[in-house]
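Peer 1: Dropping a prediction and its sequence here:
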Amino acid sequence: MTDLKQNVDISKLPRISVAPMMDWTTKDYRFFARLFNPHIILYTEMVTTGAILFGDAKRHLNFNQEEHPIVLQLGGSNPQDLATCSKMAQDWGYNEINLNVGCPSDRVQNNKIGACLMAEPDLVSECIAEMQHAVDIPVTVKHRIGIDDMQSYEEMLHFVDTVAKTGCKNFIVHARIALLQGLSPKENREVPPLRYEDVYRLKQDRPHLLIELNGGVKTVAETLKHLEHVDGVMIGREAYHHPYLLAELGQLWNLDMPNRFEIMQQMLPYIARRMEEGAPLSVITRHILGLFQNLPGARKWRQALSGGNAKTFADVENAIANIQAAMQRTEDYIQQHQVN
């Protein structure tokens, strides 16, 4: 076990976070994301209690020290197992623990994990109570605004009130219902309409709770608008495909905007270290494809680093040099025509 504990009080920071995303928010992505902004709250992928208790706990729990503040998201419905894993997470150095009550996939439903738990608020309360009893760090809940036949605001409020009786104060609310029958996980992120007003209303009706909004947020302007109504904003796929958004959000802390090439210079030693550990280069480079999105040379950057095209460390260095040259050519062209 690693000694990575840092005294980071997340409650004193603006609550802007990157959502837990399976196969995406790996420790390689999280190290990369941290380079854009020191204050964004990072989440692991959802990790089931079974994977920790009966699998390779070190592989599932390890993270880079630079990732703080970081939250472990757990999937499970057995209160004792969740408590045990929460204690392990605290000992490992995580800043918070989050219970997944929002994932709509069949795989987690069959194991009574994720959004299906919204139908059992008493069980969720028992889980949260046991988790809180086991640790000193905050325990939070991420959930939907509803599921299947439980779609009304009043039913969501009942769920929140039931869980809040445990002393849980922080709820991250995905502003879509989840249809557990008939829609795929991808469709459940896109088809049900966003109902931001339900999340706003929840904060208005329960001002003593810390309410964060998740779902469909893509820009700084949208983030600022939501922060007029709620305590925090969680950003999902946009933070992955357009990671420089995390740097743009630095204005909330009056941070200077980092240079993309400076970010890559910080990333290169990490890539070298991970390769020395035996990690395939493509496993790392897949997370940095969006760094130059919408800039000259972005397509060739993606082509150079995706699909295993980059075989060696030198290939990554060449990709950096090529896009730097492409951007310089564009800048020279613009300056030349402005003069003319």
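Peer 2: Nice, thanks for sending it over.
Peer 1: Could you use CA atoms for every contact and neighbour count after this?
Peer 2: OK.
Peer 1: For residue 250, which non-adjacent residue is spatially closest?
Peer 2: residue 37 (6.3 Å; Cα to Cα, 6 or more residues apart in numbering).
Peer 1: Is that neighbour within a helix or a strand, and which one?
Peer 2: Assigned by DSSP states H and E, residue 37 falls within no helix or strand.
Peer 1: Tell me how far it lies from residue 297.
Peer 2: 24 Å (Cα to Cα, to the nearest Å).
Peer 1: So if I had to pick from those two, which one is more boxed in?
Peer 2: residue 37 (21 against 18; other Cα atoms under 10 Å).
Peer 1: Surely that one touches residue 246?
Peer 2: Yes - shown here, residue 37 and residue 246 form a contact pair, counting by Cα atoms under 8 Å, at 6.1 Å.
Peer 1: shared neighbours of those two, anything?
Peer 2: Counting by Cα atoms under 8 Å, 6 or more residues apart in numbering, no residue touches both residue 37 and residue 246.
Peer 1: Run through the strands of the stretch 151-300 of the chain in chain order.
Peer 2: Using DSSP state E, counting those that start in this stretch, the strands assigned to the stretch 151-300 of the chain run over residues 170-178, 210-214, 232-235.
Peer 1: can you tell me how far the nearest residue to residue 284 once chain neighbours are set aside sits from residue 260?
Peer 2: Leaving aside its chain neighbours, residue 284 sits nearest to residue 28 (6.0 Å; criterion: Cα to Cα, 6+ apart). Separation of residue 28 from residue 260 (Cα to Cα): 17 Å.
Peer 1: Alongside the first one, take a look at this:
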Amino acid sequence: MTTNVTQSARLSVAPMMDWTDRHCRYLHRLMSSQTLLYTEMVTAPALVRGNALHLLDYNPEEHPVALQLGGSDPHELAQAASLGAEFGYDEINLNCGCPSDRVQSGSFGAVLMENADLVARCCQAMIDAQPVEITVKCRIGVDDQDPTQVLPDFIETVAKSGVKRFSIHARKAWLQGLSPKENRDIPPLDYDIALQMKRDFPHLHISLNGGVTTLDEAEAHLAAGFDGVMIGRAAYHAPSSVLLDADQRIFGIAKSKEAAEIVREMLPYIDWHVSQGGKLAQVTRHMLGLFQGRPGARHWRRILSQEGHKPGAGTDIVLRALEAVT
């Protein structure tokens, strides 16, 4: 499928472990036809050494959809990127931002901020191996690094490999002393240095990530000069407030949808999933925040949470939960 991924990258939903699986992405795509969606991070060793190709499965309706890879071996990443291209992903993204211990022990994620030359070699290998665009998601630095020195050098070095799009999580990652959860909140945001990268490298596409929770904020960042905005937890926990108006406000097309309409559009997908032996809760856990902040939201969450795990649970439970809201 041919997709203008650069245009879609004006707004994207961040890759989030345990959250942005194929069921989540299917839901988000119903809410916005244009927003760029990302997979959870898939490690190159899992694909190349573990042959875990099921991790690449997705629904054609998810396009435009990007595959995020984790790894630090150029040859292995090139093989993994080739697999991603064969599966038809619209973009392949290298994770240089995740601070988890597991990621560090594999010498990838945020620890790669300390080795721009290696990242450039990885990206070059991925670009040479297949035709899909390679992008990078990074932090502004790690630990005691000075972002004003490290970030420009990192972007300049990696861009020489042919990478033209970067998503910058505008916080440092503290590999020592903070948990992955703390790394999402405690290091202070520095939007100014991220914006400076757009000024320093006007030919590159720079998206901002970190702390953005509303479309109002996204529009303000786009107006300030960013090419794109990537929203994470807010798009997951309160998707209606972020995604239902995104096509109209960010992309200037289509009219906004209603949350109840999305629920009804999900029913055939849920029926299909359950008929394949799947559990209702595997899908509905991503739908709990659909009515966040609206009357009846608590009843919606309660019914889905309590009933969704029961044997034989199906769309009748979803409809009952919807009645409690509407």
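Peer 2: Perfect, I can see it now. Remember, it's a predicted structure, so these values are computed and weren't measured experimentally.
Peer 1: returning to what we had before: who has more neighbours, residue 28 and residue 260 of structure 1?
Peer 2: residue 28 (22 against 16).
Peer 1: What residue in structure 2 is paired with the more buried one?
Peer 2: Using TM-score structural alignment, the partner of residue 28 of structure 1 in structure 2 is residue 23.
Peer 1: which strands and helices sit next to the helix or strand where that match lies?
Peer 2: Using DSSP H and E, residue 23 of structure 2 sits in helix 22-31. Packing contacts for helix 22-31 of structure 2, counted by 3 or more Cα pairs under 8 Å, 6 or more residues apart in numbering; DSSP states H and E, involve strand 36-43, helix 239-243, helix 259-275, helix 280-284.
Peer 1: Save the ones you listed as a markdown table, and put in distance to residue 165 of structure 2 too.
Peer 2: Below are the helices and strands packed on helix 22-31 of structure 2 laid out as a markdown table (distance: least, Cα to Cα, whole Å):
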| stretch | distance to residue 165 of structure 2 |
| --- | --- |
| strand 36-43 | 13 |
| helix 239-243 | 22 |
| helix 259-275 | 31 |
| helix 280-284 | 31 |
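Peer 1: which residue packs closest to the counterpart of residue 181 of structure 1 in structure 2, ignoring adjacent ones?
Peer 2: Here residue 181 of structure 1 is matched to residue 176 in structure 2, going by TM-score structural alignment. Distances taken as Cα to Cα, 6+ apart place residue 143 nearest to residue 176 of structure 2, at 7.1 Å, with adjacent residues excluded.
Peer 1: For residue 285 of structure 2, see how far away the equivalent of the residue nearest to residue 250 of structure 1 over in structure 2 is.
Peer 2: For residue 37 of structure 1, the aligned residue in structure 2 is residue 32 (criterion: TM-score structural alignment). With distances taken as Cα to Cα, residue 32 of structure 2 is found 19 Å from residue 285 of structure 2.
Peer 1: Also residue 307 of structure 2?
Peer 2: Residue 307 of structure 2 is 11 Å from residue 285 of structure 2, by Cα to Cα.
Peer 1: swap in residue 19 of structure 2?
Peer 2: 9 Å.
Peer 1: Same question for residue 240 of structure 2.
Peer 2: 15 Å.
Peer 1: With residue 213 of structure 2 instead?
Peer 2: Taking Cα to Cα, one finds residue 213 of structure 2 at 20 Å from residue 285 of structure 2.
Peer 1: Please say which position in structure 2 residue 135 of structure 1 maps to.
Peer 2: That one, residue 135 of structure 1, aligns with residue 130 by TM-score structural alignment.
Peer 1: burial measure for the residue nearest to that match when sequence neighbours are not counted, as a count.
Peer 2: Distances taken as Cα to Cα, 6+ apart put residue 82 closest to residue 130 of structure 2, at 5.4 Å, once the chain neighbours are dropped. Residue 82 of structure 2 has 20 neighbours, counted by other Cα under 10 Å.
Peer 1: I appreciate the help and will end here.
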